[in-house]
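> Below: sequence and its predicted model.
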Amino acid sequence: MIVRIMGEGQVEIGQDDLDVLNALDGELEAAIEAGEEEAFRERLHALLDKVRHVGKALPDDSLASSELILPPADASMDEVREMLGDEGLIPG
């Protein structure tokens, strides 16, 4: 799966890593629903850090289309709330 972190570029994520990312996504969604800003910020950074860690960076000139777009680390809770789908930021 090709993932773009807004403002950073694209990485390729293996199918095996999606369960961990979905768990972090669920925690992020729960923090948003509870309106807990500090927990939201921690969960967003944890999710993005994990994507960076498990993902293989694609070259800047790659033309691969992103299957998933994640917000930047400095996104507000409202901005992330608008990006949430029925299954959070990461479907599955």
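Looks like it came in fine.

> contacts and neighbour counts: CA atoms only from here.
Noted.

> can you give me the strands in this structure?
In the chain, the strands defined using DSSP state E lie at 2-5, 9-12, 56-57, 68-70.

> Excluding chain neighbours, give the residue nearest to the spatially most central residue of the chain in space.
Nearest to the geometric centre of the chain sits L70, at 4.2 Å (Cα atoms, centre = their mean). Once flanking residues are discounted, L70 sits nearest to I5: 4.7 Å by Cα to Cα, 6 or more residues apart in numbering.

> The one you found - how many residues pack around it?
For I5, the neighbour count with other Cα atoms under 10 Å is 18.

> Please apply the same query to L21.
For L21, using other Cα under 10 Å, the count is 22.

> ok, now V11?
Neighbours around V11, by other Cα under 10 Å: 21.

> How about I2?
18.

> ok, the nearest residue to E79 once chain neighbours are set aside - contacts?
Closest residue in space to E79, ignoring its immediate chain neighbours: P71 at 8.0 Å, by Cα to Cα, 6+ apart. Counting by Cα atoms under 8 Å, 6 or more residues apart in numbering, P71 touches 5-6, 79-80, 83.

> got another, please set it beside the one above:
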Amino acid sequence: MIVRIMGEGQVKLADSHFTELNKLDDELLKEMETGDSPGFRRTLAELLEAVRRLGTPLPDDSLEPSELILPAEDATLDEVRALLQGEGEGLIPG
């Protein structure tokens, strides 16, 4: 799967990593629901770091269709809420 981190670029990520990412995504969603801003900041950073660590960066001149778009690390809780409005899920499908 091709994943874009807003403001950074794209990485190719094997589907086998989504179990680990979904755990962080579930935690992030709980923190968003409770308004836990410090927890949200920490978990978003962990989620993005896991994507960077587990994925293979695509060249900057490569522009593949992204199947998943994640917010930048400095995105606010409200910005991510707006991104997910009406989704009913977190950032990672499944």
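Structure's in. What do you need? Predicted, not measured: the structure shown is a model, and the values here were computed from it.

> So which of the strands of structure 1 is nearest E27 of structure 1?
strand 68-70 (15.1 Å; Cα to Cα).

> Check which helices and strands the closest one is in contact with.
strand 2-5 (3 or more Cα pairs under 8 Å, 6 or more residues apart in numbering; DSSP states H and E).

> who does the strand it packs on touch, helix- and strand-wise?
Helices and strands touching strand 2-5 of structure 1, by 3+ Cα pairs under 8 Å, 6+ apart, are strand 9-12, strand 68-70.

> Need the winner for burial among those.
Mean neighbours per residue, mean count of other Cα atoms under 10 Å, is largest over the helices and strands packed on strand 2-5 of structure 1 for strand 9-12, with a mean of 20.

> D60 of structure 1 contacts G9, doesn't it?
Yes: look at D60 of structure 1 against G9 with Cα atoms under 8 Å: they come within range, at 6.9 Å.

> related to what we said a few turns ago, export the strands of structure 1 to a markdown table and append columns for distance to D25 of structure 1.
What follows is the strands of structure 1, written out as a markdown table (distance: least, Cα to Cα, whole Å):
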| stretch | distance to D25 of structure 1 |
| --- | --- |
| strand 2-5 | 14 |
| strand 9-12 | 17 |
| strand 56-57 | 19 |
| strand 68-70 | 11 |
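
> which stretch among the helices and strands packed on strand 2-5 of structure 1 comes nearest E37 of structure 1?
Across those, closest to E37 of structure 1 is strand 68-70 (Cα to Cα), at 18.1 Å.

> Perfect, that will be all.
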